[in-house]
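# predicted model and sequence follow; I will ask about them next.
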Amino acid sequence: MARSKPDLSALEERIGHAFKDKALLRWALTHVSAATQRPDSYERLEFLGDRVLGLAVAHMIYESFPGDSEGELSRRLAALVRKETCAEVSESWGVGPHMRLGEGEAQTGGRKKRAILGDVCEAIIGAVFLDGGALAAEAVVRAAFGPKMHDVGRSLRDAKTALQEWAQARRLAPPRYRVVTRSGPDHAPSFELAVEIEGFDSAIGAGSSKRAAEQAAAAAFMAREGVQE
């Protein structure tokens, strides 16, 4: 007996877009480990969604912060589109149970990996763009990322610098960063890095570059430990 496809209507409701072509959403949820060939995974949609997300967020913050300089807008943009924020959005949408993963990836906790969750968020945005156009995609981005605009505005300072200064003030050794995982194609890699400070548990951050993942890890450490910037 053929296995029925999971009902995606509840997920669509949380995303805020009813897909005319449900195959696009299923494609956005398919990790390379579950694809019969690489183009069948979400990687191409992720590539598109990353660009759509960047434009939509840039438009949103340009309108919302008319007094900000170009540098301030750039920092807001970077904070909102980083993989860690995208992973939070995926979690709020509840994508985990709907993701299609290979057996090995599923057994090693793939549904909770920040890098994969961040990728899926971008892939879904790309799928919405193809299904409903730019306005539909921007509406989804505004609904998901808009509430986070003012939160990241409180943390625009370089997280790595802030964490290093915090460690130095307490006579601790400088933070150390190490790569946990690297995934994705060469044109759109994803990194998970850990930041380690002696005497504390490490914190993990994800990003599309090592630098972005380091910033995310530093920010995650400070948020967990209640470090004030």
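Yes, it's here.
# from here on, just use CA atoms for contacts and neighbour counts.
OK.
# strands of the chain, start to end?
176-183, 190-196, 203-207 (DSSP state E).
# which helices and strands does the first one pack with?
In this structure, strand 176-183 packs against strand 190-196, with contacts taken as 3 or more Cα pairs under 8 Å, 6 or more residues apart in numbering; DSSP states H and E.
# name the surrounding residues that touch the strand it packs on.
114-115, 175-184, 202-210, 213-214, 217-218, 221 (Cα atoms under 8 Å, 6 or more residues apart in numbering).
# apply 7 Å and report the result again.
115, 175-184, 202-210, 213-214, 217-218 (Cα atoms under 7 Å, 6 or more residues apart in numbering).
# what does stretch 155-170 give?
Here stretch 155-170 has contacts from 75-76, 173-175, 215, 218-219, 229, using Cα under 7 Å, 6+ apart.
# so the nearest residue to M99 once chain neighbours are set aside versus G54, what's the distance?
Of all residues not flanking M99 in the chain, L29 sits nearest, at 4.8 Å (Cα to Cα, 6 or more residues apart in numbering). As judged by Cα to Cα, to the nearest Å, L29 and G54 stand 20 Å apart.
# out of these two, which sits in the more crowded spot?
L29 (28 against 18; other Cα atoms under 10 Å).
# which ones are touching that one?
Counted by Cα under 7 Å, 6+ apart, L29 has contacts 42, 98-100, 120.
# which of these sits closest to I197?
Among those, V120 lies closest to I197 (Cα to Cα), at 30.5 Å.
# neighbours of that closest one, how many?
By other Cα under 10 Å, neighbour count at V120 equals 29.
# ditto for the one 3 residues further on
Neighbouring residues of A123 were enumerated by other Cα under 10 Å; the total is 30.
# excluding residues flanking it in the chain, which one is nearest it?
Nearest to A123 is E46, by Cα to Cα, 6+ apart, at 3.8 Å.
# another structure for you, compare them:
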Amino acid sequence: MKLSVQLTGFAARVGHDFADPALLVRAVTHSSMSSVHRDDNQRLEFLGDRVLGLVIAEALLQADPGAAEGLLAPRYNALVRRETCADVAREIGLGEVLKLGRSEMQSGGRRKEALLADAMEAVIAAVYYDAGYDAARKVILKHWQPRVGSVAADARDAKTALQEWAQGRGAPPPVYTEVARTGPDHQPVFTIRVTLESGEHAEATAGAKRQAEQAAAQALLERVGQ
């Protein structure tokens, strides 16, 4: 099997020369194409998530040999979470080569965070199957190493930090409310408000609910002096 010019260029950006090109094709095939292609990337995604986790855990231990587990865990979570995987996918143009069914194409699937993150993990698994752990580790570190070096000492996401701040004061968890949704169905924009029991609140707008929630939580943390 020979890769298309587009996929050949993508493989170069990934940083791996596939001995079995069919693995890469499978990795970029979304389940919305299952009626046409029996092999989609869901099983690869499952494996890729685990390979990524092992490599990142190892990299964090090597980067900071003296760090306690309590500090390593939030850093790890920041590096393997969906948003980070999707960011890497965008950097290497993964959305451009995704094989999607018509419904996903029409709903802007190439830009969806979940699809990009899942496909990124599937690509990692494809490299692992094609050439083993060392090859997968090399690819992961190529794209994640700068993040490993710059991840914050306390890398808890803003929602977690805000909830812990509230609980530390005997208050219930913050409440998140969608106050507006604009834009077309394939590219919505959400405005989220987060409110504390005291009535203090903040709002943020983003192209994904989770991003808007995180931004609102960060804004409220800054408002209460954290």
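Thanks, I have it. Since this is a predicted model, take the numbers as computed values, not measurements.
# just the buried ones from the contacts of strand 190-196 of the first structure?
115, 175, 177, 179, 182, 184, 202-210, 213-214, 217-218 (16 or more other Cα atoms under 10 Å).
# and the contacts of the longest helix anywhere in the first structure?
Criterion DSSP state H: the longest helix present in the first structure is helix 43-64. With contact meaning Cα under 7 Å, 6+ apart, helix 43-64 of the first structure is reached by 28, 73, 77, 81, 119-120, 122-123, 125-127, 138, 141, 188.
# mean deviation, that helix versus the second structure?
Compared with the second structure after fitting, helix 43-64 of the first structure has a mean deviation of 0.5 Å; criterion: mean Cα distance after the TM-score superposition for the first structure.
# to the chain's geometric centre, what's the distance from that helix?
12 Å (Cα atoms, centre = their mean, to the nearest Å).
# buried ones in that helix?
43-50, 52-54, 56-58, 60-62.
# check stretch 16-36 of the first structure too.
So, applying 16+ other Cα under 10 Å, buried residues of stretch 16-36 of the first structure: 16-19, 24-35.
# just the closest of these to E91 of the first structure, please.
Closest to E91 of the first structure, out of all of these and judged by Cα to Cα, is L29, at 13.1 Å.
# ok, the closest one to L135 of the first structure distance?
From L29 of the first structure to L135 of the first structure the distance is 22 Å (Cα to Cα).
# OK, contacts around S103 of the second structure?
No contacts exist for S103 of the second structure under Cα under 7 Å, 6+ apart.
# rerun that using 10 Å as the cut-off
Contact analysis of S103 of the second structure by Cα atoms under 10 Å, 6 or more residues apart in numbering lists 32-33, 109.
# ok, R137 of the second structure next?
Here R137 of the second structure is in contact with 51-52, 54-56, 59, 124, 127-128 (criterion: Cα under 10 Å, 6+ apart).
# make JSON lines out of these and add distance to V194 of the second structure.
Output for the contacts of R137 of the second structure, formatted as JSON lines (distance: Cα to Cα, whole Å):
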{"residue": "V51", "distance to V194 of the second structure": "35"}
{"residue": "L52", "distance to V194 of the second structure": "32"}
{"residue": "L54", "distance to V194 of the second structure": "34"}
{"residue": "V55", "distance to V194 of the second structure": "35"}
{"residue": "I56", "distance to V194 of the second structure": "31"}
{"residue": "A59", "distance to V194 of the second structure": "34"}
{"residue": "I124", "distance to V194 of the second structure": "36"}
{"residue": "V127", "distance to V194 of the second structure": "41"}
{"residue": "Y128", "distance to V194 of the second structure": "41"}
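# what's the local residue count around R110 of the second structure?
21.
# nearest spatial neighbour of it, chain-adjacent residues omitted?
Spatial nearest neighbour of R110 of the second structure, excluding adjacent residues (Cα to Cα, 6+ apart): G95 at 4.5 Å.
# show me the contacts for that neighbour.
28, 86, 89, 109-113, 115-116, 119-120.
# from the residues you listed, which would you call buried?
28, 86, 89, 109-113, 115-116, 119-120.
# among those residues, which lie within helices?
Under the assignment DSSP H, these contribute 86, 89, 113, 115-116, 119-120 to helices.
# enumerate every residue touching the closest residue to V139 of the second structure other than its chain neighbours.
Closest residue to V139 of the second structure apart from its sequence neighbours, by Cα to Cα, 6+ apart: G15 at 6.1 Å. For G15 of the second structure, the contacting residues are 9, 92, 127, 135-136, 138-140, 142-143, by Cα under 10 Å, 6+ apart.
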